[in-house]
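Novice: with the sequence up front, the predicted model follows.
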Amino acid sequence: MPDPKTLQVGDRIQILRVPENDLRQRERELAEKTDMAGWTADSIECIIEQSPVVRVSRIDEYGCVWYDAAVVGPDGVEEEHSLIVYDDDTWERLDPFRE
């Protein structure tokens, strides 16, 4: 399993799938009829569909690795997202020498 703590700002990764926690959260929010239910999972699905290769944008004070992504939302408007890289197999590091 890839370790996000080995990543540095500027590294390229490919988002492969939605983390299980986000899928479960969406199910829970839909069942509870929460406003914007499943927003995170839906956003990650858009990223995977539109532009799954992203760059690490920052590492916060807790050592969490983050990436930023822009996608076109269901209303046709570009959305900016800032998401964490989980310690799981939902992403992979890409070769830094291939664009």
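Specialist: Sure, I can see it. Numbering: from 1, shown residues only.

Novice: going forward, measure contacts between C-alpha atoms and count neighbours the same way
Specialist: Will do.

Novice: show me the strands in the chain, by range?
Specialist: Counting by DSSP state E, residue ranges of the strands within the chain are 12-15, 53-59, 65-72, 78-84, 91-93.

Novice: how about those in a markdown table, adding mean neighbour count and distance to residue 32?
Specialist: As requested, those are exported to a markdown table (neighbours: other Cα atoms under 10 Å; distance: least, Cα to Cα, whole Å):
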| stretch | mean neighbour count | distance to residue 32 |
| --- | --- | --- |
| strand 12-15 | 20 | 28 |
| strand 53-59 | 19 | 32 |
| strand 65-72 | 18 | 27 |
| strand 78-84 | 13 | 24 |
| strand 91-93 | 19 | 29 |
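
Novice: try this one next to it:
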Amino acid sequence: MSDRNQSPVGDSIRLLFVLNCDLARRERAIAADIIDRDSTATVIERVIATNPVDRIERMDEFGAAWFKVEFDESDGIH
């Protein structure tokens, strides 16, 4: 078991699912006729579909892990 006081920066993570709150936010936007192809739910779905494993790059002031993702845009989708 890891030390809770140790920074997880550099640790590998695997995204498994989109949080319900992010799915609900996207549904509310769709219901309001707002198209946001960069919504959190959409981006996380793309990460899971392409490569769900990444490394934690930094932790923010709230303790949330951040990581970088680059998508291959050759398909014209962004």
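Specialist: Structure's in. What do you need? This is a predicted model, so every value here is computed, not measured.

Novice: any chance of the strands of structure 1 in JSON lines, plus distance to residue 29 of structure 1?
Specialist: Converted to JSON lines, the strands of structure 1 look like this (distance: least, Cα to Cα, whole Å):
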{"stretch": "strand 12-15", "distance to residue 29 of structure 1": "23"}
{"stretch": "strand 53-59", "distance to residue 29 of structure 1": "27"}
{"stretch": "strand 65-72", "distance to residue 29 of structure 1": "23"}
{"stretch": "strand 78-84", "distance to residue 29 of structure 1": "19"}
{"stretch": "strand 91-93", "distance to residue 29 of structure 1": "24"}
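
Novice: of all those, which one is nearest residue 24 of structure 1?
Specialist: Within the strands of structure 1, the stretch nearest residue 24 of structure 1 is strand 78-84; the backing value is 16.7 Å (Cα to Cα).
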